[in-house]
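Peer 1: Predicted structure and sequence below. I'll ask about it afterward.
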Amino acid sequence: MPISRPELLQAFDSLLQPERFKDYGPNGLQVEGKKEIARIASGVTASRALIDAAIGARADALFVHHGLFWRGQDGRVTGWMKQRLQRLLAHDINLFAYHLPLDAHPELGNNAQLGKRLDWVADARFGEQDLGCVARARYSDAQALAQHVEQVLGRRATLVSPGDQAITRVAWCTGGAQGYFEAAIVAGADAFVTGEISEPQAHLAREMGVAFIAAGHHATERYGAPAVAAQVAAQFGLDHVFIDIDNPA
């Protein structure tokens, strides 16, 4: 049976607790669609391709990590923004988006789900708003760790390795968390895994003796949205489909 839009919003908010976070954009319902929801589509980013796929899947709601609205962006509804909004509104699809709350959930969030797939169990947190995770690990060296990450995620990773020392403690934070590298070093990590790398991190890795692995922003954040949407859908007896729009970034 369908549930109402406010019921679904309350379920997402209760699970992810967005009020706890200082974020870069609005969490929760970003675009209002039909009042009754029977089918949820989930994905990483509210791109035009994902919206079109959700329309094809006859979804009443779309649940994503990267929504449409961000702090400091141009507020005019033109170009790509018009095209995305036009599709959502024309098909009366609700858009729910949760950014940092989806990263941080201890069981269903992006960091927890990535750790689960890589067989890492976090025993500490670090970084801004405690988003980063640290766990015990056992790898002969950073290359072996990078190979494990590549095998699980199914894509090449960028590795900056300062040497061939064993990895016994790994830190990770999904997406564009390269700025957390220094905090990961302070937290005692031998290696840090995230989605992206910027120019300063290569130098820091070599100078501090801590390996840095950039495994892809999209690749590291594929798992939280479907985990949350599937749990909420099961709670209310709704249909759910995860739609993965490939992204090389």
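Peer 2: Cool, got the structure.

Peer 1: going forward, measure contacts between C-alpha atoms and count neighbours the same way
Peer 2: Will do.

Peer 1: give me the number of residues near Ala144?
Peer 2: By other CA atoms under 10 Å, 15 other residues sit near Ala144.

Peer 1: Would you double-check that it falls in a helix?
Peer 2: Yes: Ala144: assigned to a helix according to DSSP: H, G, I helix; E, B strand; the rest coil.

Peer 1: Relative to Leu95, how far out is it?
Peer 2: Distance from Ala144 to Leu95, counting by CA to CA, to the nearest Å: 40 Å.

Peer 1: again, but for Val241
Peer 2: In terms of CA to CA, Val241 sits 15 Å off from Leu95.

Peer 1: How about Lys116?
Peer 2: With CA to CA as the criterion, Lys116 and Leu95 are 27 Å apart.

Peer 1: Of the two, which one has the most company?
Peer 2: A direct count of neighbours by other CA under 10 Å for Lys116 and Leu95 places Leu95 higher, at 26 against 15.

Peer 1: So which residues of this structure form helices?
Peer 2: Along the chain, counting by DSSP state H, helices occupy 5-16, 48-56, 79-90, 100-104, 110-117, 142-153, 181-186, 199-208, 217-220, 224-236.

Peer 1: Tell me which residues are up against the last one.
Peer 2: With CA atoms under 8 Å, 6 or more residues apart in numbering as the test, helix 224-236 has contacts from 1, 3, 11-12, 40-44, 63-65, 102-103, 108-111, 113, 239-242.

Peer 1: list the buried ones in it?
Peer 2: Gly224, Ala225, Pro226, Ala227, Val228, Ala229, Ala230, Gln231, Val232, Ala233 (16 or more other CA atoms under 10 Å).

Peer 1: by how many degrees do it and helix 5-16 diverge?
Peer 2: Counting by axes from the mean of the first three to the mean of the last three CA atoms, to 10 degrees, helix 224-236 points 120 degrees away from the direction of helix 5-16.

Peer 1: and the angle for helix 224-236 with helix 110-117?
Peer 2: Here helix 224-236 runs at an angle of 90 degrees relative to helix 110-117 (the same axes, to 10 degrees).

Peer 1: so which of the helices of the chain is the most packed in?
Peer 2: When these are scored by mean count of other CA atoms under 10 Å, the highest mean neighbour count falls to helix 100-104 (a mean of 25).

Peer 1: Check it against this one:
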Amino acid sequence: MIHIPVVDLFAGPGGLGEGFSSYKDQTGNKVFDIALSIEKDPYAHRTLELRSFFRKFPEGEAPDKYYEYIRKKSLTRSVKQQHKLRSELFDRYPDEARQARQEAWHAELGKSKELFNRIDSRIDTITGNPLTTCWGVIGGPPCQAYSVIGRSRNKGKIGYSSESDERTYLYQQYLRVIARHKPDFFIMENVRGMLSAKLNGKSLFQKILEDLRHPGKHSVFSGNTAADLEYQIYPLATRPSAPEKSSDYIISAENYGIPKPDTGSSC
């Protein structure tokens, strides 16, 4: 079966990606494959990479050495010893370790043009596969600038303003990938406080929604080829009966005019 490739941005330890990776169709076959995940926090990335390593083995066939590593790691607080145990595990299964490293990247989005080029090249390789007829982007851009907890902490900072906080605009890195690569769908998760956050006195949530609808038009990273790119947005609230009162959102979207393939994976 052909899996639908997924690129996970601001992946954290990989919770959203785990959901996609474990989803199966009615016949019991997995539908999605995490082709690339990116996270800047070193501890979250280690979890991300380890879970990727685990998924490289057929379901139910992870080696005993993997579980032995988990047990031994839980018994030591020495970071040096934990790294040694991990190296021993990865050295024993070099092919799976190489694939995990290729999938899970430790990098900070928005910090260098070189990283942009690496990401673009990797996604071009993923989507350039003739068997790839549908693919998507998932992830949750950092939210410390407008989450309830983040705003509470920021109030205590002298001279702080959300307009000057670069974290407010990190979702634009998400836009850049969408505008450049035009995925068939994307899903962006966010946090409590997003609906009430303001930017220059206006709703940040509404701005993000509009930017996501027209990523090529609004993204500062876009090119002319993406100017007409348009997505249909589906906000999925935690309380569907009263979405306007909900505090948590998952934003789902699909590209207008998605071609429906006759064979292979389909969106």
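Peer 2: Sure thing, it's come through. Treat the numbers as computed from the prediction; the structure is a model and nothing was measured.

Peer 1: Please state their TM-score.
Peer 2: TM-score of the superposed chains, computed with TM-score structural alignment, normalised by the length of the first structure, equals 0.25; 114 aligned residues with a CA RMSD of 6.3 Å.

Peer 1: what's the closest of the helices of the first structure to Gly28 of the first structure?
Peer 2: Evaluated over the helices of the first structure, closeness to Gly28 of the first structure peaks at helix 5-16, with 6.8 Å, by CA to CA.

Peer 1: What helices and strands are in contact with that closest one?
Peer 2: strand 28-31 (3 or more CA pairs under 8 Å, 6 or more residues apart in numbering; DSSP states H and E).

Peer 1: What helices and strands are in contact with the strand it packs on?
Peer 2: Using 3+ CA pairs under 8 Å, 6+ apart, strand 28-31 of the first structure sits against helix 5-16, strand 94-97.

Peer 1: re earlier: so which of the helices of the first structure is nearest Glu36 of the first structure?
Peer 2: helix 5-16 (6.0 Å).

Peer 1: In JSON lines: the helices and strands packed on strand 28-31 of the first structure, plus distance to Met208 of the first structure.
Peer 2: Output for these, formatted as JSON lines (distance: least, CA to CA, whole Å):
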{"stretch": "helix 5-16", "distance to Met208 of the first structure": "35"}
{"stretch": "strand 94-97", "distance to Met208 of the first structure": "37"}
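
Peer 1: Any idea which of these gets closest to Ala124 of the first structure?
Peer 2: Here helix 5-16 is closest among these (CA to CA), at 19.6 Å.

Peer 1: Kindly list the longest helix within the second structure.
Peer 2: helix 113-128.

Peer 1: which of the residues in that helix are buried?
Peer 2: Phe116, Ile119, Arg122, Ile123, Ile126, Thr127.

Peer 1: Next SSE downstream of it?
Peer 2: Downstream of helix 113-128 of the second structure, the first helix or strand assigned by DSSP states H and E is strand 136-139.

Peer 1: In the next helix or strand after that following strand, which residues are buried?
Peer 2: Note on strand 136-139 of the second structure: by DSSP H and E, the next helix or strand toward the C-terminus is helix 148-154. Buried residues in helix 148-154 of the second structure, counted by 16+ other CA under 10 Å: Val148, Arg151, Asn154.

Peer 1: Just give me the neighbour total for Ser37 of the second structure.
Peer 2: 30.

Peer 1: how much space between it and Glu103 of the second structure?
Peer 2: Following CA to CA, the distance that separates Ser37 of the second structure from Glu103 of the second structure is 6 Å.

Peer 1: Please apply the same query to Leu85 of the second structure.
Peer 2: 21 Å.

Peer 1: ok, the two, which is more surrounded?
Peer 2: Neighbours around Leu85 of the second structure and Glu103, counted as other CA under 10 Å, are more numerous at Glu103. The numbers are 20 against 17.

Peer 1: Can you tell me the closest non-neighbouring residue to that one?
Peer 2: Leaving aside its sequence neighbours, Glu103 of the second structure sits nearest to Leu36 (CA to CA, 6 or more residues apart in numbering; 4.5 Å).

Peer 1: For that neighbour, give its distance to Ile119 of the second structure.
Peer 2: Using CA to CA, Leu36 of the second structure is found at 9 Å from Ile119 of the second structure.

Peer 1: Likewise for Ile126 of the second structure?
Peer 2: Ile126 of the second structure sits 11 Å away from Ile119 of the second structure, going by CA to CA.

Peer 1: Could I get the full set of strands for the stretch 1-150 of the second structure?
Peer 2: Using DSSP state E, counting those that start in this stretch, the strands of the stretch 1-150 of the second structure run over 4-9, 32-39, 104-106, 136-139.

Peer 1: closest one to Tyr174 of the second structure among the ones you listed?
Peer 2: For the strands of the stretch 1-150 of the second structure, the distance to Tyr174 of the second structure is smallest for strand 4-9, at 7.1 Å, taking CA to CA.

Peer 1: Touching, Phe242 of the first structure and Ala41? I think so.
Peer 2: Yes: using CA atoms under 8 Å, Phe242 of the first structure is in contact with Ala41, at 5.7 Å.

Peer 1: Of these two, give the one with the bigger neighbour count.
Peer 2: Per other CA under 10 Å, whichever of Phe242 of the first structure and Ala41 has more neighbours is Ala41, with 28 against 20.
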